[in-house]
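Undergrad: predicted model and sequence follow; I will ask about them next.
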Amino acid sequence: MLRAWRTVDDELWGAAEALHEPLAPGLGLASSGPSATDAKAAFFGLCHVHSIALARRRYCALGASHAADLAASLGVAARALSWTQVPAAVWWSDLRRNAGAAAFGSHFGNVWDKRLHVALLEAYVHEALPDGQQVSRRLEFLELPSRDAYTRHIEASPSDDIPSDLGLLPRAQSALEESRADELLRFGAAVMSTSRVGLGPFGRSGRRSCSGTAAAETVEAVRLVLDKVRDALPHATTVRPKALQRRLRTDLSPLEADLSPLEVVLMQECDRMEALVTEVHASLARLDESMRGGAPVDEGADTLVGALQRGLVPASWTELAWPSAGPQPLGRWLLGLYARRAHLEEWAAQGVPPTVTWLGGLFRPQAFVFALLAETSRRTGTPLESLSAVAEVTGYDSAEQVGAPPEHGVYVHGAALEGANWDASAGKLAEAPSGGRCATRLPVMHIRALEAVTTADTIAAAPYGVYASPVYATGPASGAERRGEELPLTAWLPSEAPPSLWVVSGAAVRLDGECDWQRRATQQPGKSDEELGFLLTSH
């Protein structure tokens, strides 16, 4: 805040002091145009919004915002001081709109960032900013005689920022600390792995890194993990439904074979699963051959060994896999692989999506949403570009409670809520407690098509008492500034509180890629207790 306030130079402050003061405000009499108090409140509010936007950036996706040109914003405010014939309410509204556009106009990444900034401006830049109003836990607005007095006032306030000062939930701080700790642990594990031996007596640098006994122990440990992973993997066979394969001959494209959009998505998901499992088997086979001395040790094999030593998923596997936030523990990832294959096999056997689709279990969930819109366009004749997808919470707490698919659209599960809490008994958003997890699971959701051209149209179409939330493929990765890829989907979540509360708190829906992994894996036939024991204990 102090750095932002120092942007208010002598010229700006002089323009504010040159203005008149309200005449007999207690009697409701006032001069036209803004007063000196209005100008000071506007400068103070704009600086406060700017400082909040910058401070929220370190909270990654929970505080998603962008840097702005504060000088341009204050310049607009200074020019607005000459609007002497404008009523006060209109003056403040125009100031928020024009100053916001000047400061953030070229910085908005999407409609969600714009909505957040508008909410911050409405909270801190308005005419009802009386003397002594607390704008945060550590700062209040005072009518002071000089710019230096404001500077001293800001300097005397606590300099530490906590999430509640920025409009975020208190547990956002624990999420940030966990992210930093996780990043530090991963860095330490990476450093330790580089000091260990590779497949032979020499490490990556070509220098002897440990004794022959230690090298043998390392190779034996890697071989043990390799054998367990290979035993736990599903077979590298196609899961494509045979009925669709007969229709999709080698000389036909999916369009020529007259496959529906969802059938095309199913085939693509099956192909991606087959490619991933094939690559995992092939890379482990190459590593096994190298460890037996039948093939030279290349960089790929050495990288694979390093990942297996740390219990992480190799990069060559994650490149072909589903969306994820950062490196994944090997055992948990293998559970996800097996569960996703089982989900695809269920879909392929039925020929239509399951009664409740595990949206977070797909390789490309955004393709599934687009396919749903395409099928709606085919059925209704509505142009595809005029449709958007919305997701609404149902009364089903779990997929097992759903007996039949909806007449239109699909049921999905595996969604989590960040930045807010879900009151299951009331079926509404609620403020989250100070502690606890930073994400809570949502009930089964119903995705359907809506006639809306843009995301802004979908937000505007939300019924009264409903918060329109973005939906992301994953949660924030360690050190990332954004969540995962945004889906072409808007979630409508009932709320008694005004939507601006959830906008500022960063409430958003993300797909939960870990949904019911253990239950799904343990219920599948053909897996021995030893194999499942490795999967369930290695994460």
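TA: Arrived safely, thanks for sending.
Undergrad: from here on, just use CA atoms for contacts and neighbour counts.
TA: OK.
Undergrad: tell me how many other residues surround the residue lying closest to Pro354 once chain neighbours are set aside.
TA: Using CA to CA, 6 or more residues apart in numbering and skipping residues adjacent in sequence, the residue nearest Pro354 is Trp347, 5.7 Å away. Neighbour count for Trp347, taken as other CA atoms under 10 Å: 20.
Undergrad: ditto for Thr455
TA: Thr455 has 20 nearby residues by other CA under 10 Å.
Undergrad: put this next to the previous one:
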Amino acid sequence: MMTLRNFLDEQDFIPWPALVYVTGMINYGGRVTDDLDRRLLMSILAKYYNPDVLDDSYKLTPSGVYRVPQEGDLSLYQEYIRGLPITDTPDIFGMHDNATLQFEMQESKKVVDVVLSIQPQVSSAGGGKTSEEIVADLAKEIEEKMPRILDRENASKEKDPFAITESGMANSLGTVLGQEMDRFNKLILVVRKSLKDIQMAIQGTIVMSGDLDLMFTRMLNNQVPALWERYAYPSLKPLAGWVKDFLERVEFMDRWLCDGEPNSFWLSGLFFPQGFLTGALQNHARKTQIAIDRLNFGFNMSSVTDVAELGGQPENGIYIHGLYLVCAQFDLEKKMLIESSPGSMFAELPVIHFEPVENYNPPTENYECPLYKTSVRAGVLSTTGQSTNYVLNMSIPIHPDTDPDFWILQGTAGLCALDD
């Protein structure tokens, strides 16, 4: 502290940028491994480390409840502190009022999950179905909906996704399709076998193993069996929503295989969207003879919400649909981010043109919106130092009355999949 004080005393004026850098990038930022977390840290500091805090009219929150109190004696500061709300409101962190509702929903879900985990599994005494009958019927219903294995023999003859391109190179997106098919086929086989086993275990024809017993409990509680999660993509959906989503993903892959590349790709339907985006860049690099390490995606926001309205594929890059926004909405007319409506937890994004650009530099007036696979956002750190749940940043226009820091503090992000 004395070192910092001496540093300030030596200056003719307060070096605000230097203070922000030392505090955010060295003292605290050195302990932060995620660049997006460091960006948030810098945005928070910017609210307090700026010349405006010396002005008596400066407010730390739009409501004016939180502010820098005027200079005075101890009793003045005590009176100001006593007047603060007992519970901090979201605006002190720069967040929308919806954050309170989101927090309460998360806490309620935790309570429900605990109650479900400790409730006794007793047989029905009132003429209803027993637990065994409920799970057996559910397993049979899901088994009847199980899709066929994705077979390369069913690939389109006219629009073969695995065909060699005009440049004489393999289609990178075809390679991605093959890898995704292998992952989905493994998951289909695991789900199909476990559904047969759980029905046989309930009937007593095979031993109820530990995995099957856990599967029984989770199916009874409308939760995805851990046995499936080991082979599945990241998802926070309950069992009913997971099955519906799983069938839609396999259907998308089957259409891609049998009908050729779609006009717009459902990025959320993939196991590994990062690999798919790299494949799209690789195709463009081979087409234009530009080194792939010099290419990045630019983002052209459209007002199209129905992929059927697309006339075809773009000349360069790919169309992406099926993404969502949290902590913000997208104005289709003005094609920019706007604040969330009260009670609106998420909003759909329109079709986005991911266009490869050489030496791309995102516009500084745009918001670099991170895209995650699920709302948890966190994940295992990869070799790049980024979360495995993170996909990429999308550069999205924002309202001219706001700046990127506003959306950073709001926690605005894109999601591939919702929780339900």
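TA: Looks like it came in fine. Predicted model only: the values in this text are computed from it and were never measured.
Undergrad: re the thing from before, map the residue nearest to Pro354 of structure 1 onto structure 2.
TA: Mapped onto structure 2 by TM-score structural alignment, Trp347 of structure 1 lines up with Trp256.
Undergrad: hang on, that match packs against Pro262?
TA: Yes - assessed by CA atoms under 8 Å, Trp256 of structure 2 is found in contact with Pro262 at 6.3 Å.
Undergrad: so where in structure 1 does the longest helix seen in structure 2 end up aligned?
TA: Looking across structure 2 with DSSP state H, the single longest helix is helix 172-203. Counting by TM-score structural alignment, helix 172-203 of structure 2 falls onto residues 261-292 of structure 1.
Undergrad: please apply the same query to stretch 326-339 of structure 2.
TA: The aligned range for stretch 326-339 of structure 2 is 418-431, by TM-score structural alignment.
Undergrad: any idea how far that stretch is from the chain center?
TA: 18 Å (CA atoms, centre = their mean, to the nearest Å).
Undergrad: tell me where structure 2 has helices.
TA: Going by DSSP H, structure 2 shows helices at 2-9, 16-21, 35-48, 74-82, 98-118, 131-145, 172-203, 210-220, 226-229, 239-259, 273-288, 404-410.
Undergrad: what residue of structure 1 matches up with Trp407 of structure 2?
TA: Aligned partner of Trp407 of structure 2 by TM-score structural alignment: Trp502.
Undergrad: what's the neighbour count on that match?
TA: Residues near Trp502 of structure 1, counting by other CA under 10 Å: 25.
Undergrad: that one is in contact with Ala420, isn't it?
TA: Yes - here Trp502 of structure 1 lies in contact with Ala420, judged by CA under 8 Å, at a distance of 7.1 Å.
Undergrad: what's the closest non-adjacent residue to the residue nearest in space to the middle of structure 1?
TA: Residue closest to the average C-alpha location in structure 1 (CA atoms, centre = their mean): Arg483, at 2.8 Å. In space, and not counting its chain neighbours, Arg483 of structure 1 is closest to Pro476: 4.2 Å by CA to CA, 6+ apart.
Undergrad: so Arg67 of structure 2 sits against Leu60, correct?
TA: Yes - using CA under 8 Å, Arg67 of structure 2 makes contact with Leu60 at a distance of 4.9 Å.
Undergrad: coming back round to it: buried residues in the match of stretch 326-339 of structure 2?
TA: 418-422, 427-430 (16 or more other CA atoms under 10 Å).
Undergrad: helices and strands around the longest strand along structure 1, which ones?
TA: Criterion DSSP state E: the longest strand present in structure 1 is strand 486-494. Counting contacts by 3 or more CA pairs under 8 Å, 6 or more residues apart in numbering; DSSP states H and E, strand 486-494 of structure 1 is packed against helix 365-380, strand 387-393, strand 428-430, helix 455-460, strand 466-472.
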